[in-house]
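# Next come a sequence and a model predicted from it.
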Amino acid sequence: MNSDLYKAAAKGKIEQFEKLATDEFRSIVTHKKNTVLHVNIIASYTQNKEGESVSTKFVERILEMCPSLLLQVNAKGDAPLHAAAKCGHAAVVEALIEFAKKQPHQELESGVKSTARHMLGMKNDEENTALHEAVQSGSLDVVEILLKADPDFPYSANGSGETPLYLAAARGHKKISAEILQKCPLAAHEGPNGKTALHAAVCSGSLGVIKLLLDKKEGLTRERDQHGWTPLHYAAYIGRLLDSIRLLKADKSAALIADKDRQMTALHLAAGQGNVGVVYIILDYCPECCELVDDRGWNVLHFAMVSFYRSDLKDLVGEYREVKNLIFEKDVKGNTPFHVLAAVCPHPGNAGYDIVPWKIAEGYYQAVNKQNISVEHINRYRFPELEKEIEKLSEADGSGNYPDGVVKINKVKKRVIYSYWKDLDEDVIGMEKASEYHLVVAALIATVTFAAAFTLPGGYKGDTEDDPNKGTAILSKNVAFQAFVISDAIAMVLSLSAVFVHFILSLKLFKKLIFLFVFALCFTLVAMAAMIVAFVTGTYAMLATPSLWLAIVTCIIGMTFFLLVIFMFCMVISKAEVISKAKEVISKAKEEEFED
């Protein structure tokens, strides 16, 4: 295709093509075998990205001159309808279909006599039909036109095994999914690797699409992919709380289905990934799934010991009797859940007493596995074999059915799970670092205020040797000066108090007394405010008599410190209100999801 014809096709100028013979149109193609129709459709998409209407006159006129271009494909196997669907040109798609319907019935290569049906079923090199392309581009208008053209057309999967409904669900296109389900109630829902559209909707996180699919195809809750995963498995592994609620409301028994690779249920996956909320939801809907174990004999508590925080473990054992009864259950190697906990977080001493009642803790501490290794032994001397097993389960290969690993080791809990004081150490470490900076600020304030006390504004009396008030402050009877002296004394005393507290906190005996750190912080903040007051009052005392306006301006500038503090507090309060409102919205959304 020469450059003049290409530009004419791109701009929709029909004049240069009216002189051509019908046979010439088929041979006028680009190096990618795009015909003048392809060029016009693609170019008009580029020029009208803002959603402007696209003229169909050029397309209609070219088809009148050469009807065979309707089905001519380019190098990628795209017919003009594919190109229009990709670009989301609803008007062009409708024009192509209307032209196809006017063509006389004839026996085509596909065996279909209707040109319109043949065109709708044409597949490109990726085996996508025009509907596949429209769904991928997210064009609802085009989807509506294509479905209306032939509601009974049996759209099959493309080369990747994806049906149009699966593509819509995978992309979270709620309106497109609704359109397909409404116009084609029997639309195929299959996807690659045995997945269904419901699997795809869960992975995309589209609660609206999930609701649509469950309303029309409720049986999909028990459909399993090639690994044996149901949609609930994916919701549990990813941590989709609301999706899990919707799936369990539709079918509680899905929580009892185990996968093919490791015999893991959705409860095992949620516990292994540390998705506490999903674990609680599954237990609320289907408590009997606690009885199930994976191929190693691990129950939900084995997995929770690896990934849960100490407080979450305590709540899980305390709130669910079914879970509490699993404390002494052993896997195929005789390891109880607390063997796993000790392997993840080895720590000497009476560990774990704050997770379960004392009497239970006494029992588990001496429990032994098939190798006669107790929890106490692991706490004191470790257990490399079990540690390596857990570490291997946590390895993320980035592919397959466990892209983030079978379990997710809680690194924070690994250091601090056993002890309240260990939890406190995390705060103490942060406190020690902050204390260093606070000490510098407090010492600076103390130095400045101490120096100001002996460099008084206005100077001292000392002109006459016989003056009984020699050496006293000249402005001692000035009210502003008196305020300066008082505020300066307050700032110095409080800052020195803060320095003393930080010194005390540096001693190992007192490092865990966080309330002392809070006191020091309050002392420093008040000392800052007192130092500003001292500056303002001292400046006013010196400048008020010779230049009142300068004294006032200087005071106003100094007081802007308090405006800044007030502004910051307002911002914090405002942010807290926004977070509170957001939580209310989320709470209402959850309540709505629980309503039928």
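Looks like it arrived, so ask away.

# From now on I want contacts and neighbour counts done on CA atoms only, so please keep to that.
Fine.

# if I look at the closest residue to Lys330 other than its chain neighbours, how far off is Arg415?
In space, and not counting its chain neighbours, Lys330 is closest to Thr336: 4.5 Å by Cα to Cα, 6 or more residues apart in numbering. Using Cα to Cα, to the nearest Å, Thr336 is found at 21 Å from Arg415.

# helix or strand for Ile180, which one?
helix 174-183 (DSSP states H and E).

# other SSEs contacting that helix?
helix 140-149, helix 164-170, helix 207-216 (3 or more Cα pairs under 8 Å, 6 or more residues apart in numbering; DSSP states H and E).

# Tabulate those (a markdown table), appending mean neighbour count and distance to Gly12.
Below are the helices and strands packed on helix 174-183 laid out as a markdown table (neighbours: other Cα atoms under 10 Å; distance: least, Cα to Cα, whole Å):
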| stretch | mean neighbour count | distance to Gly12 |
| --- | --- | --- |
| helix 140-149 | 19 | 21 |
| helix 164-170 | 28 | 32 |
| helix 207-216 | 19 | 39 |
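
# now those helices as CSV including distance to Ala453?
What follows is the helices and strands packed on helix 174-183, written out as CSV (distance: least, Cα to Cα, whole Å):
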stretch, distance to Ala453
helix 140-149, 77
helix 164-170, 72
helix 207-216, 68
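
# how about those helices, which one is nearest Met531?
helix 207-216 (56.7 Å; Cα to Cα).

# outside of that closest one, which residues touch it?
169, 172-174, 177-178, 181, 185, 197-198, 201-202, 220-221, 242-243, 246, 250 (Cα atoms under 8 Å, 6 or more residues apart in numbering).

# following it, which helix or strand comes up?
Trace forward from helix 207-216 with DSSP H and E and the next one is helix 231-238.

# Second structure for comparison follows:
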Amino acid sequence: MLICTRLCIEVISVLKGKYSEFAHLQPQLTPKRNTVLHIAAQFGQLACVEWILDSHSCSPLLQQPNLKGDTPLHLAAREGHRAVVEALLDAKALHLEIESGVGTDKAMLRMTNKEKDTALHEAVRYHHSKVVKLLIEADPHFIYGANSTGYTPLYMAAEREYEDLVEIIIDTSPSSDHKGIEGRTALHAAVLCRHQAMTKKILGWKPMLIKEVDENGWSPLHCAAYMRDAAITKQLLDESSQDKSVIYLGIKNSNRTALHIASYNGCMDIVKLLLSHAPDCCEQVDENGNNVFHFAMMKKHPSHFGSELLIKDGLRVRGLVNEKDAQGDTPLHLLASFGVNDVDFILDETVDKMERNKEKLNFSDNFISSRNKFSWGTLSALECPQLYHLHERSKEYLRRPFRSSSSQQAQVDDRFEGFKKYSRLPFRPSSLQHVIRKDDSKYGGKIDDDEEEDDKIISSVKKASETHLIVATLTATVTFAAGFTLPGGYSDTDGMAILTKKASFKAFVVSDTIALTFSQPLPSPCFTCWA
């Protein structure tokens, strides 16, 4: 610190010796059009800044922008030099009082650079809390707008998880703008960061932000469900306990609610929270008619989420288990289409296994045509529910402490004999709809999409095989022609080879004969693999 002070004193002495009047310094600019005040402010040289500010002729430099539109205040705030920022603000007030007597002008605080950043934006971006507080206190009633990226100072602080800056801005300037990018608010940013303290602070400041949505119709509650954060979801719901309309808000263009998102992600805690605050929200569907059960079947979960919803009688969702979407699919149809291995849901007696969609297909038909892989448990449950229950009981029995007993051993043997018997049963769909559909005159002999795709594959394989056969024939013809053609040609008189008496020719004939004798025919080409 002492070295920096001495260096600054030497710089000031040099400036004083070289420039008798400060007016000579004003035209001096760097390649980035920085003035001497820009440089002194950027590097935090308070003594230099004060010496420059002592001259009344420096007043134009306070608001003079550089090539990027930054004023000296921008640079000082960006670097966090609080003393320099304070000196610049005091100097501006002093010069204006002397020149016009109208009091402190806030123009320098509100000036923006080419990115539309004010000095406050710069201080927030680089987390200079003391500078932030100083700038806001200098102009507490000014509402700072968004920069070119769409950031307001408050949203910028929330998105960067600067909890202290969020508190400073809210406490010092209660009328601050809370908007951010893509129409989000500072509450959106706090929720997406999963920051409970900031969420609580912003909710206490403006509770109505919970109902504000972004450009895509996402509310903070949608974001909490998407982030699978039950704690923040509870915060939002407790704050909106008097107005539950936020629970029913749907996303733009899809009408999906927070409950749909939580169900899709398999978050039972959030589902229970939402239904406990608004039990009838489970009746809402998206634009395709999908309810909470449909979304539970659109994604594979580590646990059996669909069956868990059925078990929770207090959730009052059992009546939705057989409802159809816009295509006529029930949740069980989607289970088969998406390959969800939820055996308990399939075997639940309230689930209708024979319901058909608009294409006259039931759950088993969807299961057959699905390209997803199912676990052994799901397959065995479909083949024979008794087999599945037998296997589950046998596993439970084997987990118990084993006691040597002839009767127990016989019981175990009987169970596994039954297991072997049922495991040989072939799986058949509950109907032959997917087979007779192409012969049904009602559908005009229309073939399923999968069969059409198979026909295309077979046609392409045939075309490829024909091409490969032609190439193989030409290759064989050239090979044998080369093998029987002798070098040098034949004599016109006796028809013998011209090079018969040459030793090298004899060696060639022997080698060629051996190679032809020991060569094996090429295996038949696999056109399917080549294709």
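Great, that's in hand. Because the structure is a prediction, the values reported are computed rather than measured.

# picking that back up, what's the mean distance for the helix holding Ile180 of the first structure versus the second structure?
Its matched residues in the second structure lie on average 1.3 Å from helix 174-183 of the first structure after superposition (mean Cα distance after the TM-score superposition for the first structure).

# Can you state the residues of the second structure onto which that helix aligns?
Mapped onto the second structure using TM-score structural alignment, helix 174-183 of the first structure covers residues 163-172.

# Show me which parts of the matching stretch are buried, residue by residue.
Using 16 or more other Cα atoms under 10 Å as the test for burial, stretch 163-172 of the second structure gives Glu163, Leu165, Val166, Glu167, Ile168, Ile169, Ile170, Thr172.

# Farthest-apart pair in those residues, please.
Longest span within these, Cα to Cα: Glu163 and Thr172, 14.2 Å.

# Okay, helices next: where are they in the stretch 1-150 of the second structure?
Using DSSP state H, counting those that start in this stretch, the helices of the stretch 1-150 of the second structure run over residues 2-18, 36-42, 46-53, 59-62, 72-79, 82-99, 107-110, 119-125, 129-138.

# repeat for the stretch 251-400 of the second structure
So, for the stretch 251-400 of the second structure - with DSSP H, counting those that start in this stretch - the helices run 258-265, 268-277, 292-296, 305-311, 331-338, 343-347, 363-369, 376-383, 385-398.

# So which of those is nearest Gly319 of the second structure?
helix 305-311 (9.5 Å).

# what packs against that closest one?
Packed next to helix 305-311 of the second structure, using 3+ Cα pairs under 8 Å, 6+ apart, are helix 292-296, helix 343-347.

# how far apart are the last one and its match in the first structure?
For helix 343-347 of the second structure, the mean deviation from the first structure after alignment is 4.1 Å (mean Cα distance after the TM-score superposition for the first structure).

# what's that helix packed up against?
By 3+ Cα pairs under 8 Å, 6+ apart, helix 343-347 of the second structure packs against helix 305-311, helix 376-383.

# mean offset of the shortest one relative to the first structure (after superposition)
It refers to helix 305-311 of the second structure. Helix 305-311 of the second structure sits 2.1 Å off on average (mean Cα distance after the TM-score superposition for the first structure).

# Determine the longest helix present in the first structure.
helix 548-594 (DSSP state H).

# for the helices and strands packed on helix 305-311 of the second structure, which one ends up most surrounded?
The highest mean neighbour count among these, using mean count of other Cα atoms under 10 Å, belongs to helix 292-296: a mean of 27.

# Have a look at how far, on average, that one is from the first structure.
Helix 292-296 of the second structure sits 1.1 Å off on average (mean Cα distance after the TM-score superposition for the first structure).

# so that helix matches what in the first structure?
Helix 292-296 of the second structure corresponds to residues 300-304 in the first structure, going by TM-score structural alignment.

# distance between that stretch and the chain's centre?
Distance of stretch 300-304 of the first structure from its chain centroid, counting by Cα atoms, centre = their mean, to the nearest Å, is 24 Å.

# what does that stretch contact?
By Cα under 8 Å, 6+ apart, stretch 300-304 of the first structure touches 267-268, 271-272, 274, 290, 293, 313, 323, 326-327, 336-338, 340-341, 407.

# how many neighbours does Ser3 of the first structure have?
Counted with other Cα atoms under 10 Å, the neighbours of Ser3 of the first structure add up to 9.

# Please give me every residue in contact with it.
No residues are in contact with Ser3 of the first structure under the rule Cα under 8 Å, 6+ apart.

# Which residue in the second structure aligns with it?
In the second structure, Ser3 of the first structure lands on no residue (TM-score structural alignment).

# returning to what we had before: ok, Thr336 and Arg415 of the first structure, which is more surrounded?
Thr336 (26 against 17).

# what residue of the second structure takes the place of the more buried one?
Using TM-score structural alignment, Thr336 of the first structure sits opposite Thr330 in the second structure.

# Same question for Lys359 of the first structure.
In the second structure, Lys359 of the first structure lands on Glu349 (TM-score structural alignment).

# what do you get for Lys260 of the first structure?
Lys260 of the first structure maps onto Lys252 in the second structure, by TM-score structural alignment.

# I'd like to know how far Leu147 of the first structure sits from Lys86 of the first structure.
Leu147 of the first structure is 16 Å from Lys86 of the first structure, by Cα to Cα.

# packing partners for the longest helix of the first structure?
Helix 548-594 of the first structure packs on helix 241-250, helix 514-543, going by 3+ Cα pairs under 8 Å, 6+ apart.

# Relative to Glu162 of the first structure, which of the ones you listed is closest?
helix 241-250 (22.1 Å).

# Buried residues, stretch 264-283 of the second structure. List them.
264-268, 270-275, 277-278, 281-282.

# Compute the first-to-last residue distance for that stretch.
Note: stretch 264-283 of the second structure ends 16 Å apart using Cα to Cα.
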